[in-house]
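>>> Any chance you can model this:
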Amino acid sequence: MLISRRGMFLLALATSAAIAGRSALAAPKVRIGILKFGTVSWEIDTIRHNNFDTANGIDLDVGYFAGEEATNVGLLAGALDIIVTDWLWVSRQRSEGGDLTLVPYSTAVGAIMVKQGSPIHTIGDLKDRKLGVAGGALDKSWLLVQAMARRDHGIDLSAESEVVYGAPPLLSEKARQGELDAVLNYWHFCARLEADGFRRLISVEDAEKALGASGPVSAVGYVFHEKWANENPQAARGFVKASAEAKKLLAKSDEAWLRLAPIMRAEGKELEKLRDRYREGIPARPATEDAEDAAKLYQVLAGIGGEKLVGKAPMMAPGTFWPKILK
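Below is the predicted model:
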């Protein structure tokens, strides 16, 4: 079929208009950096599998990293839009002039775990025992547990127990082998230990409440630059909504967890424990209450960890929790 010059011109014009229209309607890209085998990957995979990202007008671009430090650097360098980390780091960055802010991701926290038949039943029983601690001497969970033990039980765990610091999976294995009397580990490692016959001696949430929190406090959150959120409101809001939809599905659907089982490398009782502990950690109260309690715990942590932990700011920086979710 022959097309006149005028017809070719009109066709080209229509094609250009269609391309321009598609470009105008293209969903904004949101670059998120996560740990390849971290728990956040479960939620992100759920978002993508169920198209919660496209349904909320965003194009989610996921980058996988080997360590948290790499995601922190990526966010600060502008190579990522969102990462997951804790409010201590966010507050420190803000107190030093940055504009990072946080949306609560999970209140799931770790615990001190002992074997089911262990003679250790109270904090006092940890005296002269070998205690494994994940995260290092300045890990906020460890500092909170120490603060509670010192104030409520008159025990200095760091001085009266034999403390061994190490990587979470290594400490869990040492506990299974009986080389540690107890272990303070991250929540998902604790859930796997529960499936292996361990019990909780005390959880970090117990310590939080003992130190003034009125409810479960988000341990970590989705973190981004406030400037990015202000300049890309559709992207920021769309991601928060997609995350909420994924959480809602994971809160009620056991089938969604069965689909995730290969990614989680868990099955049977272990999968159920991880599922149940994740669900317990879904933030369920107003973000204003979460932020208020985080601020209380910040002061406790600042008093223990000092400048090495929080820098020169004795109080949590305003704006640490995204102001737009506090309204």
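
>>> CA only for contacts and neighbour counts going forward, please
Fine.

>>> Quick check: Arg199 is in a strand.
Yes. Under DSSP: H, G, I helix; E, B strand; the rest coil, Arg199 sits within a strand.

>>> buried ones in the helix or strand Ala302 falls within?
Assigned by DSSP states H and E, Ala302 falls within helix 287-310. By 16 or more other CA atoms under 10 Å, the buried positions in helix 287-310 come out as 287, 289-302, 304-306, 309-310.

>>> Following up with a second sequence; could you model it the same way so I can compare the two?
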Amino acid sequence: MIPSFRSHGRLVVVLLTALVFSASLGAASALETVRVGVLKFGTVNWELDAMKEAGLDRSAGVDVEIVPFAGEDASNVALQAGDVDVIVSDWLWVSRLRTDGADYTFVPYSSSVGAIMVPQDSALRSLGDLKGRKLGVAGGPLDKSWLLIQGLARRDHGVDLAAENDIVYGAPPLLSEKARQGELDAVLNYWHYNARLEAKGFRSLVGADEAARALGASGPVSALGWVFPERWADAHPQAARGFVEASRATKALLASSDAAWERLAPLVRAEGAELLALRDRYRDGIPRRPAAEEEADARLLHGVLAELGGEKLVGRSAAMAPGTYWPRLVGGF
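Predicted coordinates:
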């Protein structure tokens, strides 16, 4: 008996469905999973959310799995335990661990750093004007931005900010609120809190990036980077490279697309002028320099910070450990 046209049609549909399903399974199996540990409410989520929404991880041959943590210490421990592949941290932390024998390495993520913010109508115009004032500082006494700004104030104005001021250390949101209420003359806070203050009528008195350049850096240096074990990158070269490429592509998207930021507004928890300030400050921090240039400046700043913060900050070595910046990135893929 000869099968009817309808029977042939059903058979063709079944075969095509099977082929499509098989192809999709093959594509999915070709993707390497990269587990990224992030703070549950951190700004890194903005980039990863945009990456996943646009499918830029899959375009780069990886499937990014976002693993949230309640605090920075928890994500650091997870990386060291092998529970995640990548986190965001700073090159000082990487260098300290490499000095102690670990193999973590760093890829620039953002050069957005802290700054001292004052109300728009404040009489304060320079670091020298801060002498004797009440200053809020996020991050604690060994915060890199705080140390660099102290170094610049001491060199250029002869002012010891830590000794000659009323310093209030505290949590970033609390300090921002105290600044808005007029309880502080100035506040040194992280970039995204400063962006929100900017939208409320504050201005930057001096940024840690300005201090870094004044102390010898030739350009922007990423304070934060993607951090992963070098042995993981060696064992999974396509995953490591694909993730870095996906991050670059996402930054390019967020640098050019205002619509992408509008979509992120609920996650960012901002709208209007505040969302625009956060967008612009994020864009300012996108790394654009060759990694080798950044690495050279980071080495210089490591030496400056070793003098300012000592072993408590940089660990046993005053010099940045070799391999702190991912060698493959520095040398080119």
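
>>> Any idea what the TM-score comes out to?
Superposed pair, TM-score by TM-score structural alignment, normalised by the length of the first structure: 0.93. Supporting alignment: 311 aligned residues with a CA RMSD of 1.5 Å.

>>> For the stretch 201-333 of the second structure, just list every one of the strands.
202-207, 224-229 (DSSP state E, counting those that start in this stretch).

>>> After the lengthiest helix in the second structure, which helix or strand is next? Please name it.
If you go by DSSP state H, the second structure has its longest helix at helix 5-30. Following helix 5-30 of the second structure in sequence order, the next helix or strand is strand 32-39 (DSSP H and E).

>>> average gap between that following strand and the first structure?
Here strand 32-39 of the second structure, set against the first structure after superposition, deviates by a mean of 0.7 Å using mean CA distance after the TM-score superposition for the first structure.

>>> ok, now stretch 292-299 of the second structure?
Stretch 292-299 of the second structure sits 0.5 Å off on average (mean CA distance after the TM-score superposition for the first structure).

>>> which outside residues touch that stretch?
216-222, 319-320, 325, 330-331 (CA atoms under 8 Å, 6 or more residues apart in numbering).

>>> so where is it in the first structure?
Here stretch 292-299 of the second structure aligns to the first structure at residues 288-295, judged by TM-score structural alignment.

>>> What helix or strand is the spatially closest residue to Leu211 of the first structure that is not a sequence neighbour located in?
Leaving out its chain neighbours, the residue that sits closest to Leu211 of the first structure by CA to CA, 6 or more residues apart in numbering is Met148, at 6.6 Å. Per DSSP H and E, Met148 of the first structure falls inside helix 140-153.

>>> average offset between that helix and the second structure?
Looks like 0.7 Å for helix 140-153 of the first structure (mean CA distance after the TM-score superposition for the first structure).

>>> list the helices and strands that helix packs on?
Helix 140-153 of the first structure makes packing contacts with helix 157-160, helix 204-210, helix 287-310 when contacts are defined by 3 or more CA pairs under 8 Å, 6 or more residues apart in numbering; DSSP states H and E.

>>> The second structure: matching residues for the second one?
Which is helix 204-210 of the first structure. Helix 204-210 of the first structure maps onto residues 208-214 of the second structure, going by TM-score structural alignment.

>>> for the shortest one, same thing?
The alignment of helix 157-160 of the first structure onto the second structure (TM-score structural alignment) covers residues 161-164.

>>> With the first structure overlaid, how far apart is the matching stretch on average?
Looks like 0.5 Å for stretch 161-164 of the second structure (mean CA distance after the TM-score superposition for the first structure).

>>> Need the contact partners of that stretch.
130-132, 150, 153-154.

>>> buried stuff in that stretch?
Of the residues in stretch 161-164 of the second structure, those buried (16+ other CA under 10 Å) are Leu161.

>>> Please apply the same query to stretch 92-103 of the first structure.
Neighbour count says stretch 92-103 of the first structure has 92-95, 99-103 buried, by 16+ other CA under 10 Å.

>>> One more: stretch 34-51 of the second structure?
34-39, 44-48, 50-51.

>>> How about stretch 257-271 of the first structure?
257-258, 260-261, 263-264, 266, 270-271.

>>> now swap in stretch 115-123 of the first structure and tell me
Here stretch 115-123 of the first structure shows 115, 120, 123 as buried, counting by 16+ other CA under 10 Å.

>>> The second one and Val114 of the first structure: what is the separation?
As for Ile120 of the first structure, its distance to Val114 of the first structure is 7 Å (criterion: CA to CA, to the nearest Å).

>>> and what of Ala251 of the first structure?
Taken as CA to CA, the span from Ala251 of the first structure to Val114 of the first structure is 28 Å.

>>> Same check on Val62 of the first structure?
Distance from Val62 of the first structure to Val114 of the first structure, by CA to CA: 37 Å.

>>> and the residue nearest to Ile155 of the first structure when sequence neighbours are not counted, how many neighbours?
In this structure, Ile155 of the first structure finds its nearest non-sequential neighbour in Ala149, 5.5 Å apart by CA to CA, 6+ apart. Ala149 of the first structure: 18 surrounding residues under other CA atoms under 10 Å.
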